[in-house]
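Q: Turn this into a model:
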Amino acid sequence: MTFSQKLPGAFYAGALGRVRAEMSAEGLAAMVLDDPLDVAYLTGFHHFPNERPVACWLPLDGDPVLLVPDLEREYAADQGARAEIVAYPEFPGVRSPFAVLAGHVRAPGQAAYAPSTSVARAQALAEAFPGTRWSASNAVGRVRLRKLPEEIALHEEAARIADAMIEAGVELVRAAVEAGGDLPTETELASHVISHGSSLMYAGHTDVVVVPMLTGGLVYGGPNSAQPHRLPGGDRLRTGETFMLSLGCAVGGRFVESERTFVIGEPSPRQARYYEAVREAQETGTEALVAGTTCEEANRRCLKVIEEAGLAEHIRHRQGHGIGLGFHEPPWLSDGDATELAPGMILSSEPGVYVPGHAGYRISDTVLVTESGPRRLTAYPRELTDVII
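A: From the prediction side, this is the model:
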């Protein structure tokens, strides 16, 4: 049985309708979305972002337009982009890409671009549409916060693969320990789990949507793991130390992450103390992901567990972040984000402690907020006894 990563046309029709409702409430006649993730959300066109603008023109009434460079025209058509395709010759070109767009659409009185649109592109839009009043709007971002069932199915499949990547990494290390030879280096382990995830996807899926990080993540051992976003290097894992598998993948462009910290050999009292503090914080923080709770309150409850364990000095980051088309996207489980959690939101729950010269400890699950409470999409075991190799 194969799994299709393509979303049905009804999904895109619904997405356009929800964004248009936000636009109407703001008095907008049109929007120009040039964020690659917004473009994918509204049209289904995933592309390699570069200096050449790719944008979705979304009028309040009428069909959307997908603006692409000529080199992307056939590819957009092959992907079945849910919009009229308008191509410009090249960038920067004799005419601005947005001037080409202006020649194909009716200039609105009031329009908006996304908050992420660069100053240069905003200026180009103003020049191409001189009679239009422009502002920034987060209409698409607000709609993207809550995932629909079709998207959730993609996240669930990605979670299955991410957990399988964790298991593949554990099996590689366990086999090396049992053989009594050299343990793998961080890069060897990273290469193995990434390859495993990609192989699973291509073996079982049709219409694989290739995004910049189809499968990937961070792999580091011992003192290296005390640097939360350190990249894998040539150091070998060592018996008696910990190592971290911080992995993720995207199915249909929808991401998940699954992260666990492992101990090679019997954990020391120090290792057990740090691990249990993080495990309890992650449990508390995940339980707090309930509709109506604010992001900052969930974060406060989560990190309080680490603080009460006497490890506040080893906190380096918030509880987590939203996940969707972006690997990191709003809302933020952090102080300062008063967003109320709502059913359909998907977030990471990933507290950690980081002890320089010793190790880092982090556990992350991808969690769906539902009407009845939080539901973990990733499911690799979390008890200390489960992470001893």
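Q: From here on, just use CA atoms for contacts and neighbour counts.
A: Noted.
Q: what's the residue closest to the geometric middle of this structure?
A: residue 327 (1.5 Å; C-alpha atoms, centre = their mean).
Q: tell me the SS of it?
A: Assigned by DSSP: H, G, I helix; E, B strand; the rest coil, the conformation of residue 327 is coil.
Q: Once you drop chain neighbours, what's closest to it?
A: Nearest residue to residue 327, sequence neighbours excluded (C-alpha to C-alpha, 6 or more residues apart in numbering): residue 255, at 5.7 Å.
Q: now residue 64
A: Closest residue in space to residue 64, ignoring its immediate chain neighbours: residue 58 at 4.7 Å, by C-alpha to C-alpha, 6+ apart.
Q: Return the distance of that neighbour relative to residue 176.
A: Relative to residue 176, residue 58 is positioned 55 Å away (C-alpha to C-alpha, to the nearest Å).
Q: Looking at the two, which has the bigger crowd around it?
A: Remark: of residue 58 and residue 176, residue 58 carries more neighbours, 24 against 14, as counted by other C-alpha atoms under 10 Å.
Q: for that one, what are its contacts?
A: Neighbour list for residue 58: 30-33, 64-65 [criterion: C-alpha atoms under 8 Å, 6 or more residues apart in numbering].
Q: for the chain, longest helix please?
A: helix 149-179 (DSSP state H).
Q: Same question for that one: list its buried residues.
A: Of all the residues in helix 149-179, those buried under the rule 16 or more other C-alpha atoms under 10 Å are 151-166, 168-170, 172-174, 177.
Q: With stretch 373-389 instead?
A: 374-378, 380, 382, 384, 387-389.
Q: Quick one: residues in contact with that stretch.
A: Stretch 373-389 has contacts (C-alpha under 8 Å, 6+ apart) with 155-156, 159-160, 162-163, 166, 170, 173-174, 257-258, 260-267, 272, 275-276, 279, 286-291, 363, 365-369.
Q: Which members of the residues you listed occur in helices, if any?
A: Of the contacts of stretch 373-389, the ones assigned to helices by DSSP H are 155-156, 159-160, 162-163, 166, 170, 173-174, 272, 275-276, 279, 286-287.
Q: Would you tell me which one of those residues comes nearest to residue 118?
A: Residue 118 has its nearest neighbour among these in residue 155, at 29.8 Å by C-alpha to C-alpha.
Q: Also this sequence, please, to line up against the first:
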Amino acid sequence: MDIEGRIRKLRRRMEDERATAVLVSAPANLRYLTGFDGVIDDGINGACLVTADVTRFYTDMRYADAAAAAAEGGPWEVGIQRENLYVEVCDELHAMDVDSLAVESSVPYGRFKFISEQFRGAVRVIDHLIEDFRQIKEDEEVGRIAAAAAIADEAFHHMLGYIVPGRTESEIALELEFTMRRNGSEGMPFSPIVASGPNGAHPHAIPGPREVQPGDMIVLDFGARVGGYCSDMTRTVCVGKPTDEQRRIYDAVLAANEAGIAAVRAGMPCVDVDKAGRDVLAQRGFGDYFTHGIGHGVGLDIHELPTIGPRSTQSLRDGAVVTIEPGVYVEGVAGVRIEDLMVVDDGGHRRLTNAPKELIEI
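A: Presented below is the predicted three-dimensional model:
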């Protein structure tokens, strides 16, 4: 990972924003800036302080040894809090005669308020301070995402032999998670979605006690994590032979998926990528049944920039990793979603999801 390059980019952004010091505390942004493996988790009490001369990672004694080992030979010095991390950081900033401090827009309000009260100068928010940089993936980042996608592909193949009538959604979700963990996933980037029959009409349905029935369409939305980086994919299968209407819905979603993918290339406005798939569904009579944006960025977080939807103001950038996931949701009947993961490169894109997309009958 080019950690020195990331710090240089941040310092250039600081110059542009006229920010004397930046304090970063979101776990994904901490991991991005430091490149530390085996240190940062969602429960960490940590922060990165960057000025023109200082790159310091703060944490508490729980992470002290791991942080010291990860920082060895790199640009980050490690500071260990004694009582309250943010009080101590503000005291150090005062000792350095720093009178203005910038924080991420994602910082929780309570933390922002506390820092503002402790710091003896101006505190302001910079929108997407680190997230903008994270859009463009380095080769090693893409490699980790691709490895996570391969684990998810393998898990999908396994599930085709596991799903049978009588299994509950919860049992299927548990098997899906166990399979990915067994094959190397570092936990789950999000709880798998298993939505059978009418539950498939809810895009983020929570797996429950419903038993799979013959004739059900089943939406499977899941991902793995490798080296801190996520994958995301969705497939929809049918238990038995699909009806003509189920087949018509599936074919429309597949065509929208392929149209969205075909539009993925550097410089393309995200709203136009969304429109490419959305228009297909509208032409086939399902425009009113597609209720979310067609995709999003993926990396250290399962949802990150860019946002690919009808109100997006962003464009795809070379090196971004994005999903394309159109869906049709018919309340009380069924839902279908198909999602692929790809990296924007070489004037087009390279697909990272390789599981089959034809309608599979199990």
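Q: rewinding a little: surely the residue nearest to the centre of structure 1 and residue 251 touch.
A: No - using C-alpha atoms under 8 Å, residue 327 of structure 1 makes no contact with residue 251, being 11.7 Å away.
Q: which residues in the stretch 51-200 of structure 1 form strands?
A: 55-59, 65-69, 84-88, 110-113, 133-136 (DSSP state E, counting those that start in this stretch).
Q: who touches the aligned partner of residue 167 of structure 1 in structure 2 in this structure?
A: Taking TM-score structural alignment, residue 167 of structure 1 has residue 157 as its aligned residue in structure 2. Residues in contact with residue 157 of structure 2 (C-alpha under 8 Å, 6+ apart) are residue 355.
Q: go on, the one 5 residues further on?
A: Residue 162 of structure 2 makes contacts with residue 172, as judged by C-alpha under 8 Å, 6+ apart.
Q: separation between it and residue 337 of structure 2?
A: For residue 162 of structure 2, the distance to residue 337 of structure 2 equals 20 Å [C-alpha to C-alpha].
Q: next one: residue 262 of structure 2
A: Distance from residue 262 of structure 2 to residue 337 of structure 2, by C-alpha to C-alpha: 17 Å.
Q: Comparing those two, which residue is more hemmed in?
A: Comparing residue 262 of structure 2 with residue 337 by other C-alpha under 10 Å, the one with more neighbours is residue 337, at 27 against 14.
Q: Spatially nearest residue to that one, not counting backbone neighbours?
A: Residue 337 of structure 2 sits nearest to residue 327 (C-alpha to C-alpha, 6+ apart), 4.1 Å away.
Q: Can you get me a residue count around the one you found?
A: For residue 327 of structure 2, the neighbour count with other C-alpha under 10 Å is 32.
Q: what's the counterpart of it in structure 1?
A: Per TM-score structural alignment, residue 327 of structure 2 is aligned with residue 352.
Q: for that match, what are its contacts?
A: Listed by C-alpha under 8 Å, 6+ apart, the contact partners of residue 352 of structure 1 are 278, 315-317, 360-363.
Q: got the contact list for the counterpart of residue 221 of structure 1 in structure 2?
A: Residue pairing (TM-score structural alignment): residue 221 of structure 1 is matched to residue 196 of structure 2. Residue 196 of structure 2 makes contacts with 169, 210, 212, 216-219, 334, as judged by C-alpha under 8 Å, 6+ apart.
Q: try it again with 10 Å
A: Neighbouring residues of residue 196 of structure 2 by C-alpha atoms under 10 Å, 6 or more residues apart in numbering: 168-169, 202, 205, 207-208, 210-213, 215-220, 236-239, 334-335.
Q: So the residue nearest to residue 327 of structure 1, which state does it fall into?
A: Assigned by three-state DSSP, the conformation of residue 255 of structure 1 is strand.
Q: OK, contacts around it?
A: Shown in contact with residue 255 of structure 1 (C-alpha under 10 Å, 6+ apart): 154-159, 162, 213-215, 248-249, 323-328, 346, 366.
Q: try it again with 6 Å
A: Applying C-alpha atoms under 6 Å, 6 or more residues apart in numbering to residue 255 of structure 1 gives the contacts 249, 324, 327.
Q: Find out how far stretch 346-362 of structure 2 is from the centre of the chain, if you would.
A: Centre-to-centre, stretch 346-362 of structure 2 and its host chain are 19 Å apart (C-alpha atoms, centre = their mean, to the nearest Å).
Q: Enumerate residues external to stretch 293-307 of structure 1 that contact any of its residues.
A: 277, 281, 284-285, 288, 319, 333-335, 337-341.
Q: Give the aligned range of that stretch in structure 2.
A: Residue span in structure 2 matched to stretch 293-307 of structure 1, by TM-score structural alignment: 268-282.
Q: Report the buried residues of that stretch.
A: Here stretch 268-282 of structure 2 shows 269-281 as buried, counting by 16+ other C-alpha under 10 Å.
Q: any idea which of these is closest to residue 64 of structure 2?
A: The nearest member of those to residue 64 of structure 2, counting by C-alpha to C-alpha, is residue 270 at 41.8 Å.
Q: who touches residue 135 of structure 2 in this structure?
A: Under the criterion of C-alpha under 6 Å, 6+ apart, the neighbours of residue 135 of structure 2 are 305, 320.
Q: and with 10 Å instead?
A: By C-alpha under 10 Å, 6+ apart, the contact list for residue 135 of structure 2 reads 297-299, 304-306, 316-322.
Q: Alignment lookup: it to structure 1.
A: Checking TM-score structural alignment: residue 135 of structure 2 goes with residue 145.
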